[in-house]
Every structure is written in C-alpha cells, then in structure tokens.
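K.L.:
Below is the structure, and that's it, no one-letter string:
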C-alpha cells in the first residue's frame, strides 16, 4: 500500500527524495509529470511515489496548479502522508514558488502546520537558528548567491519564506530538537495552537540525528516540506529497496547544463582525465541551433566510433566568465537555448545508440527526460548523497540508465567514476 506521496519541484529533486526513501527500505516509484489514470493503474507494490514536476521556476499559478494536480493523483493512490520536496538550498524568489505551493497544499489538506526542513547534512546543508548553511558558509555567501535563475542573497529562512507565504513563519531552535521528539512535538503543537492561521515551522537541524528526531515528532503530520534529508530521518524498514537495475547496453553521454560550482569542478576534472568533451557554442546556438546540434552529434558519434565505451561530455558552462556572459540579457535567455539544445542532443544521441546518461542540472534533467519521452523511473544504486542511477523506459519501450544530478551534488569525479556501477 502506498503511504508516502512526494511532490518534487524538479526532476533531480524527485530522484533525490526517492533515493533517500529507498535507502530507508521504502519501495519507491518516480513518475515524471502528473500520472494519468493508466499510469496510476500501473503503480503496484510501492510504499512511496514521487511525482516529479518542472515547477521550480514556473509561473506561480502554474506551479500551484501542477502541485495540486499531483496531490490529487497521490490521493487517488491512497497516500496518507505527503512530502513537498524543494531544493536543499531553498532555490526560490520572493514570489515563490516554495511558499505559494506550501500554502496551497496546507489548504487542500486542511492542516494547520507544516515543518520547513531543507537541512541535508550528508550533502553539507544545515540549518541553525533559522539560517541555512552550505558547508561552513551561510547560503548568502555560497556560490548560490550567483545562481542565474534563483540567486540566493539571504540565508535566514523566515526572511526568505515570509514574502512568499500568506501564513506565519516560526523558528524552532536546535535545543528544542535536541530535547527529543516529545519535546519537539509539544513545541510544534504549542506554536500551532497559538496561531490563528496555519503556520510554517522552520526547524533547526545540523546532524542526521536531528532529522530522526524531527521525523518522529512529525509522524502524525499529513504534510512535511523540505529537501530530501528529512526522508533519511525515517526509521529503516529493512535493507535499501532499490531495484535490481538492468544495465542497458549502449553508448554513454554526459549532458551538463548546470552552472553550479560543483558541476564546473566536475567538468574540469573530466576534461583533465581525458574525457572527450564539447562546450556548447552560445553564439552558434543563437545563429542556427539545428546546425550546432548537428555538429555536436557528429562529433560525439565519431568519438564513439573510435572508443565505444568512452563517455562523451557536452556542457554549457565552464567558468565564472561564462556565467556572466551567458546570463546577460539577449533575444532569448541563454538558459532556454541551453535546455533546448541539450534536450535535442539527448533525443538525437539516443537515436544514435546512447543508453546511459548522466545529466547535471535540475532544469536540464527535466528537459532531457521529456525529450526522451520517459514517464517513470525505477531507482537503482546510489552514486552520491542525493544522486542515484535509475532505469527508465519510454512510452515505446526503449530502456535507458539515467543518473539525474542536481548541479550542486556529487563528488568531483562523478563524471569519470559514476559509470562503475554499470560495469
């Protein structure tokens, strides 16, 4: 019976949450987009279902509508608990979309509270005194300050969330969490009882043990919100429940649309290690996108002919200078050009025999899996905190192995060593 339903605001976040549920022993299915009746009928023997949306930077009304559609689908599956998954770096703008979606879910579920827990210590995300840290830096001092779509220039979560929500925001400090689940639960009850409208409760967490306390204290809450870390706080129900993932025979490709510091380091490492690579030429994409993709596909297929098992890296951003240049105002936003080009590359390279993909970046991952016409993922072995291999099958039955990676996640060598699980 499906108990947990996840609503993720991008595709990498969905696999991130699913991977952590799998690690706790929950049989988990990921659907890419809101499932229709036929998709719902095909979901059996699952403890949890995550619906992956592409709503993080969508217009607010669209993000709310898609999230409520996802909630309705999860209710139809019989879910009794719901997890609103957003990025552990709280990627959003003053307009949303985290707050508006939370408000809509609270109203639809008729509940008076939701915890806000972006902390994911295994990935270096912690919350102390209501402030979000990335490693040992405040979020506002991290590379996320320069994110081209959602620049994070503040670190205090109430200050970030307040303009996005119509409800109150309260902070529950670490000493209350460290007092145990009963004390934390009592404090959450007290705050909710003293508030006339639903309240969003930012809860400090700096270690996995803190997440376990929060999970116990919220075991009766119909809705929780956060990064995927809170899923690791659930009690383990057995061994990791990832599928015995078949390895698909075919060529390997890395498609990196992310501009994050972590992805740029991964690109640099792969190139230094001799991975054949091509950087997207933004000027060429503006002039003639089809010709640029034609040239990329020709170069990749030639490299595969010479070395069939060698992955090929296609990437968008290699330096901070690239970020500043490629996010400047122009006819079409650079991000849209990059997403469209990488999606087209994915489709064309799949036709040329690519069956194993590592994709870096939430927006890029969404565009790529839609281009491949993938609707469902079976989660396989973990590559890194928040990153897992998965098996995907298209509507026409074409199978792939996919690793969808948030731009900020993964070790520096993930593009070179991430294939070992498939060997």
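P.N.:
Alright, I've got the coordinates. All values derive from a computational prediction rather than experimental measurement. Numbering: from 1, shown residues only.
K.L.:
contacts, neighbours, all on C-alpha from now
P.N.:
Noted.
K.L.:
Confirm that residue 158 sits in a helix.
P.N.:
Yes. Assessed by DSSP: H, G, I helix; E, B strand; the rest coil, residue 158 belongs to a helix.
K.L.:
ok, for it, nearest residue in space, not its chain neighbours?
P.N.:
residue 169 (5.9 Å; Cα to Cα, 6 or more residues apart in numbering).
K.L.:
Look at residue 339 and tell me its secondary structure.
P.N.:
Going by three-state DSSP: residue 339 is helix.
K.L.:
State the distance from it to residue 48.
P.N.:
30 Å (Cα to Cα, to the nearest Å).
K.L.:
hang on, the earlier thing: wait, the residue nearest to residue 158 touches residue 203, no?
P.N.:
No. Contact between residue 169 and residue 203 fails when scored by Cα atoms under 8 Å: they sit 10.6 Å apart.
K.L.:
Just the strands from the stretch 251-400 of the chain, written as ranges.
P.N.:
251-256, 277-279, 312-315, 354-360, 374-384, 387-394, 399-405 (DSSP state E, counting those that start in this stretch).
K.L.:
Including mean neighbour count, could those strands go into a markdown table?
P.N.:
Shown next, in a markdown table, are these (neighbours: other Cα atoms under 10 Å):
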| stretch | mean neighbour count |
| --- | --- |
| strand 251-256 | 24 |
| strand 277-279 | 16 |
| strand 312-315 | 24 |
| strand 354-360 | 25 |
| strand 374-384 | 22 |
| strand 387-394 | 23 |
| strand 399-405 | 25 |
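K.L.:
Put this next to the first one:
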C-alpha cells in the first residue's frame, strides 16, 4: 500500500520535543536495557554499554549518572533456556546494583523492529524477576517495535515495513520467514496471541492508537490508567513525537506508582529519556587507531542485509573480505573454521578495514532449533571477534555490525 494513502487520515503529530521529555523524567529512575542483539544501540548516543553484568560493571554504569544503561545479552542468538537464564541473571544483578546506588529501575527488553526474538519469554522472565526480588510486578507491558528512521511504523496496531513509499505488513516480508522466530501476524494483537500460544488472546491486548497518542499526554495517561493489571499494550508509532508522548505519559504514571515493562525496537529508549536524534556518524568522526581501519561484521541473511553487503563491496572493491561458512558452524568443523577465519581477520586488519560476512543461505531443520542462520552467525561472529582480539587486534572499538 502507498504509505501516503495509509497515513492520509492520521491526525497531525503533537508538538513534543526531547527537552519536554527530559524535563519530566525522574533523575532517580534509570532504564536498564537488556539488548538482545549488538545493533540495539544504533539510535542512542553517550550511554554506558556493558557486555558483562558483574556487580562492579553495573555499579560503574549506574555511577555515571546516565539515565539509561545497556546490557548486551545477545539472546536472539541463543536457545530459549539459555536466554531465560541470562535474563534472570542480569535482572537480579541490576536490581542488586540499583539497591546499592539508591536508584529505581525500569526494565526494557530491546528486540527487533521486525518482531523477531524471544517473546513472550523475555518479558515474562523480567516480570517474574522483579517480583521475586521484592518489587512490584509491572502493571503493563508495552510493545513498541516501531523504528520510523528505518521505515518500521505501526498504525491501527498493524506493523509495517516501509520501503520507497510502499508500506508492507511485516508478516508478508522475509523477516516473518525467520527459521526460528517466524510469524504470520502483522497485527500486534494477533501476533501476541500467536506468540503466546493463545495464553493472551488478541481481544485482550489493548490498542494504544495513533488517534489517542496525537490527542496528547493526558489522553494517553488516561487510557493507560484504565487498563487492567497485567495488560499487554500494542502501541502505534508513526514518528518520533508519538514515542515522546507515550514516554511523557509513562513518566506521569511512574510518579503515580504504576510501572510498565517495555518491549521495544531501537529508537524508543531515545524517546523515553528525552535524547535528541543524533546526527549520523560520518567517517571523519570515527577514530581509526593507527589508521588501520575497522571491522565490518555482516551476520544476517535477510535480503535487506545482503543488499547492504553488495553495496558495500561495490563501493569498496579492494577491501579485504573474509567469509564464514555457516554450514561449518553447525558441525564438527566449527572450531577449526573459526580459528582459521579469526587468524585471517587478524592478519588482514594489519593493512586496513576488513569485511566479514556469513554465507547468504538460510539453514533450516536441525539447525533451526539452535537459532536462525543470521542470529547463529552473529553469535559466532562475536566468538571469533574475541579470538581475533587474542591474536593481536588492538582496536575492537572499530567494529560495525550490520544486521
């Protein structure tokens, strides 16, 4: 559908700035963002990002005074049991650190803007963990997968992927065919019923529509106050201001003692903390140590990522490229293949930028029980990145994951 036609009857957005949100945020409240994939921080800037969750790491992050802290869980590349265990560990560690620092936490489960990931497992686990450690179970769970910057919007609870002015329901895209996290429903209400196996019926999911959001903060707060405890809320978002209005309402409810658990795409955290949209990072803003270049990691198999990889290789034909064979990652050849490719990467980085990508095929069947090809490859990519570092790569900060 033509996106202009889709949005023709949508009311004008509210005039809400990032500064308006910052003014209403409680300085004693911190978002702890459990990020299931390394690309989750692409919409924020200047925040602590942890790859470990030891007490000292979380103490340091909270001591910075930041209003949001990211913990990279990488659970989209893990099986459900491991993902559950990791979420529980991080929640417990974060709550203990918050108690030491005198901070109040709101947990954010950051996942994919095209609906792939461990839902409802991760939000269920976080809610249980909060209660198990003496807190009050969140009153609401908000689903905000939208990523307007990248053409992912939600309207009348239907989630769309917009490319070149055409809006396609996300259930009709390649993302919905994911070998592990595939789905049929584009309407978030029926998607919840699908993913919960009917435990939560579509009719029980509340629809926070763009009409309500663009009526202003009072209307959103009133709508959310009227919902029963434990309600899952599908949130419409067409642009950044929609998320800011929702954030203002949630800040108001938090002051009233009503907490929400958030399952979101990349940009919502930015809106919630009142951070302005940062300018894109250009080459002149990247500090390449010793002019040696950086590492571009391409793990996802989906057509969009493949197109990005093709464009990159066409633009930089002389760039060293190392391919990881996904088939070798799922059998006895794994360790030897990773060792060889890690050594190749380390050697090539001595001379400049290196592109590392997985084979483009999608594995299904036995391998799908481990994870989708893209997610499995991402986990493997970070595994051999650690190996490459041990081989002498001294600038792991120059890593750009494409997913």
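P.N.:
Structure's in. What do you need? Every value quoted in this text rests on a predicted model; they were computed, and no experiment measured them.
K.L.:
Superposed, how do the two chains score by TM?
P.N.:
Once the chains are overlaid, their TM-score stands at 0.72 when taken by TM-score structural alignment, normalised by the length of the second structure; 344 aligned residues with a Cα RMSD of 3.6 Å.
K.L.:
returning to what we had before: alignment lookup: the residue nearest to residue 158 of the first structure to the second structure.
P.N.:
Aligned counterpart of residue 169 of the first structure in the second structure: residue 205 (TM-score structural alignment).
K.L.:
again with residue 118 of the first structure
P.N.:
Aligned by TM-score structural alignment, residue 118 of the first structure pairs with residue 145 of the second structure.
K.L.:
can I assume its match is in contact with residue 115?
P.N.:
Yes. Contact criterion Cα under 8 Å: residue 145 of the second structure and residue 115 qualify, at 7.0 Å.
K.L.:
These two: which is more packed in?
P.N.:
residue 145 (28 against 24; other Cα atoms under 10 Å).
K.L.:
circling back to that earlier point, could you pull up the contacting residues of the match of residue 169 of the first structure?
P.N.:
Residues near residue 205 of the second structure by Cα atoms under 8 Å, 6 or more residues apart in numbering: 189, 192, 231-234.
K.L.:
Then residue 107 of the second structure?
P.N.:
31-34, 126, 261-262.
K.L.:
Distance of residue 100 of the first structure relative to residue 106 of the first structure?
P.N.:
For residue 100 of the first structure, the distance to residue 106 of the first structure - Cα to Cα - is 10 Å.
K.L.:
Return the residues in contact with residue 127 of the first structure.
P.N.:
Per Cα under 8 Å, 6+ apart, neighbours of residue 127 of the first structure: 118-119, 133, 203-206.
K.L.:
that's a strand at it, yeah?
P.N.:
Yes. Assessed with three-state DSSP, residue 127 of the first structure lies in a strand.
K.L.:
Over in the second structure, tell me which residue corresponds to it.
P.N.:
Matched by TM-score structural alignment, residue 127 of the first structure corresponds to residue 154 in the second structure.
K.L.:
Please name the nearest non-neighbouring residue to the equivalent of residue 388 of the second structure over in the first structure.
P.N.:
In the first structure, the residue matched to residue 388 of the second structure (TM-score structural alignment) is residue 349. Spatial nearest neighbour of residue 349 of the first structure, chain neighbours left out: residue 297 (6.6 Å); criterion: Cα to Cα, 6+ apart.
K.L.:
okay, now that neighbour: neighbour count?
P.N.:
Number of residues near residue 297 of the first structure (other Cα under 10 Å) recorded here: 19.
K.L.:
thought it was touching residue 348?
P.N.:
Yes. Using Cα under 8 Å, residue 297 of the first structure makes contact with residue 348 at a distance of 7.1 Å.
K.L.:
For the two, list the residues in contact with both.
P.N.:
Joint contacts of residue 297 of the first structure and residue 348 (Cα under 8 Å, 6+ apart) do not exist.
K.L.:
where along the second structure do the helices fall?
P.N.:
3-6, 18-24, 55-63, 80-101, 121-132, 188-195, 210-213, 217-225, 240-255, 268-273, 303-315, 326-329, 334-349, 373-390 (DSSP state H).
K.L.:
for the ones you listed, which one ends up most surrounded?
P.N.:
Most buried of those, by mean neighbour count (mean count of other Cα atoms under 10 Å): helix 268-273, with a mean of 25.
K.L.:
Just give me how far that helix sits from the chain centre.
P.N.:
With Cα atoms, centre = their mean, to the nearest Å as the basis, helix 268-273 of the second structure stands 12 Å off its chain's centre.
K.L.:
and if you look at stretch 220-232 of the second structure?
P.N.:
24 Å.
K.L.:
Do me a favour and get the end-to-end distance for it?
P.N.:
15 Å.
K.L.:
got the contact list for that stretch?
P.N.:
138-143, 204-206, 208, 212-213, 245-246, 249-250, 252-253.
K.L.:
hmm, 6 Å instead?
P.N.:
By Cα atoms under 6 Å, 6 or more residues apart in numbering, the surrounding residues in contact with stretch 220-232 of the second structure are 139-142, 205, 213, 249.
K.L.:
on that earlier part again, shared with the first structure, which of the contacts of residue 205 of the second structure?
P.N.:
Checking these against the first structure (both residues aligned by TM-score structural alignment, their matches' Cα atoms under 8 Å), the contacts still present are 189, 192, 231-234.
K.L.:
got these as JSON lines, with distance to residue 23 of the second structure columns?
P.N.:
Output for these, formatted as JSON lines (distance: Cα to Cα, whole Å):
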{"residue": "189", "distance to residue 23 of the second structure": "33"}
{"residue": "192", "distance to residue 23 of the second structure": "34"}
{"residue": "231", "distance to residue 23 of the second structure": "28"}
{"residue": "232", "distance to residue 23 of the second structure": "27"}
{"residue": "233", "distance to residue 23 of the second structure": "25"}
{"residue": "234", "distance to residue 23 of the second structure": "26"}
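K.L.:
and of those residues, the nearest to residue 177 of the second structure?
P.N.:
Among these, residue 192 lies closest to residue 177 of the second structure (Cα to Cα), at 16.9 Å.
K.L.:
measure the closest one to residue 238 of the second structure for me?
P.N.:
To residue 238 of the second structure, residue 192 of the second structure is 20 Å away according to Cα to Cα.
K.L.:
for residue 21 of the second structure, same thing?
P.N.:
Residue 21 of the second structure is 18 Å from residue 238 of the second structure, where distance means Cα to Cα.
K.L.:
likewise residue 374 of the second structure?
P.N.:
Residue 374 of the second structure is 28 Å from residue 238 of the second structure, by Cα to Cα.
K.L.:
do residue 287 of the second structure as well
P.N.:
Counting by Cα to Cα - residue 287 of the second structure and residue 238 of the second structure are separated by 35 Å.
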